[in-house]
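Chemist: quick one, what's the 3D model for this:
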Amino acid sequence: MKKHGILNSHISKVLADLGHTDYIVIGDIGLPVPEGVAKIDLALTYGVPSFEQVVEAIAADMEVEKVVIAAEMVEHNPEAFQYMSSRFAEAEQQRCTHEQFKQLTGGAKVVIRTGEAKPYANCILQAGVYFGE
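Modeler: A predicted model of the protein is given here:
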């Protein structure tokens, strides 16, 4: 049995299989998942698990070189925007419209659905290359 890191076997497999520039999506309960893109549904109840909890767990196991969020997050979910800005201060950060964001989800390796019930609590995490410390 694993001692630490992601215990969800589906997420662990996706992260292990990511190559440089591949990306995943972490989404709230309302984000549509395009046909043909795998979905891992973690939602238990409204707000559980939260967007931040899921992002934090995945970011601890994944080398993230770029983060994409919807520009609408800035105004409509400032707490999530503050979290993402500080959590990924070292990564390239990009904003696009929510409609553009939804289009980008079509190229994701997976969409991970959280229980988050706040607007625009969605992000794309692009894999970087980890060369050790």
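Chemist: contacts and neighbour counts: CA atoms only from here.
Modeler: Will do.
Chemist: for Asn122, list the residues it contacts.
Modeler: Going by CA atoms under 8 Å, 6 or more residues apart in numbering, Asn122 touches 25-28, 31, 51, 69-70.
Chemist: how about this one, so we can line them up?
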Amino acid sequence: MKKNGILHNELAQAIAQSGHLDKFVIGDAGLPVPPGVKCIDLALIEGQPSFMTTLKAVLDELHVEEAIIDTEMEEVSPHKKEELLEIVGDEFPIKAIPHAELQEIAKEAKVIIRTGEFTPYCNIVLIAGVLF
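Modeler: Now for the predicted structure:
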């Protein structure tokens, strides 16, 4: 039995199989999942698991070279953007684009990770980096 890190089988497997430039989307409970994109649904109840808890767990295991968030996060949920920036620090650049554009990028994702987050616009696209 796995002792630590991400215990969810599908999520651990998706990260282990990732390659350079693969896109991982972590979304709130309302983010639509495009047809044909694998969804790993972690949502249990409202707020569980949270977007931030999920983000921290994924960042512990996935090397990220850049990320994309919704511009609406700053407008509608600025406290969440501040928390996100605290978690990420200066590990990688983050750019903001309109939600509609983020949804288009989500169509190219390796996987969408659905959380139980009920705060609007808590979505991020993580673009996998390479360790060398």
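Chemist: ok, the residue nearest the centre of the first structure to Gly106 of the first structure distance?
Modeler: Nearest to the geometric centre of the first structure sits Ile26, at 2.9 Å (CA atoms, centre = their mean). To Gly106 of the first structure, Ile26 of the first structure is 13 Å away according to CA to CA, to the nearest Å.
Chemist: same check on Leu125 of the first structure?
Modeler: Taking CA to CA, one finds Leu125 of the first structure at 14 Å from Gly106 of the first structure.
Chemist: can you check Phe88 of the first structure too?
Modeler: Phe88 of the first structure is 23 Å from Gly106 of the first structure, where distance means CA to CA.
Chemist: now do Gly36 of the first structure
Modeler: 8 Å.
Chemist: give me the more crowded residue out of the two.
Modeler: A count of neighbours by other CA atoms under 10 Å puts Gly106 above the other of Gly36 of the first structure and Gly106, at 17 against 11.
Chemist: show me what that one lines up with in the second structure.
Modeler: Structural alignment (TM-score structural alignment) places Gly106 of the first structure against Lys107 in the second structure.
Chemist: what count of nearby residues applies to the residue lying closest to that match once chain neighbours are set aside?
Modeler: Among residues not flanking Lys107 of the second structure along the chain, Pro34 sits closest, at 5.7 Å (CA to CA, 6 or more residues apart in numbering). Counted with other CA under 10 Å, the neighbours of Pro34 of the second structure add up to 15.
Chemist: and the helices in the second structure?
Modeler: All helices of the second structure, identified by DSSP state H, fall at 9-16, 51-59, 71-76, 78-88, 99-106.
Chemist: among those, which is nearest Asp41 of the second structure?
Modeler: Between Asp41 of the second structure and the helices of the second structure, the shortest separation by CA to CA is 9.5 Å, and it involves helix 9-16.
Chemist: average offset between the closest one and the first structure?
Modeler: Once fitted to the first structure, helix 9-16 of the second structure is off its aligned match by 0.5 Å on average (mean CA distance after the TM-score superposition for the first structure).
Chemist: what about the residue nearest to the centre of the first structure, distance to Cys123 of the first structure?
Modeler: With distances taken as CA to CA, Ile26 of the first structure is found 5 Å from Cys123 of the first structure.
Chemist: same thing with Glu65 of the first structure?
Modeler: Going from Glu65 of the first structure to Cys123 of the first structure by CA to CA gives 13 Å.
Chemist: those two: which is more packed in?
Modeler: Set side by side, Glu65 of the first structure and Cys123 show more neighbours around Cys123, with 24 against 19, by other CA under 10 Å.
Chemist: which one's the longest strand in the first structure?
Modeler: What stands out as the longest strand in the first structure, according to DSSP state E, is strand 64-70.
Chemist: mean shift of that one relative to the second structure?
Modeler: After superposition onto the second structure, the mean distance of strand 64-70 of the first structure to its aligned counterpart is 0.7 Å, using mean CA distance after the TM-score superposition for the first structure.
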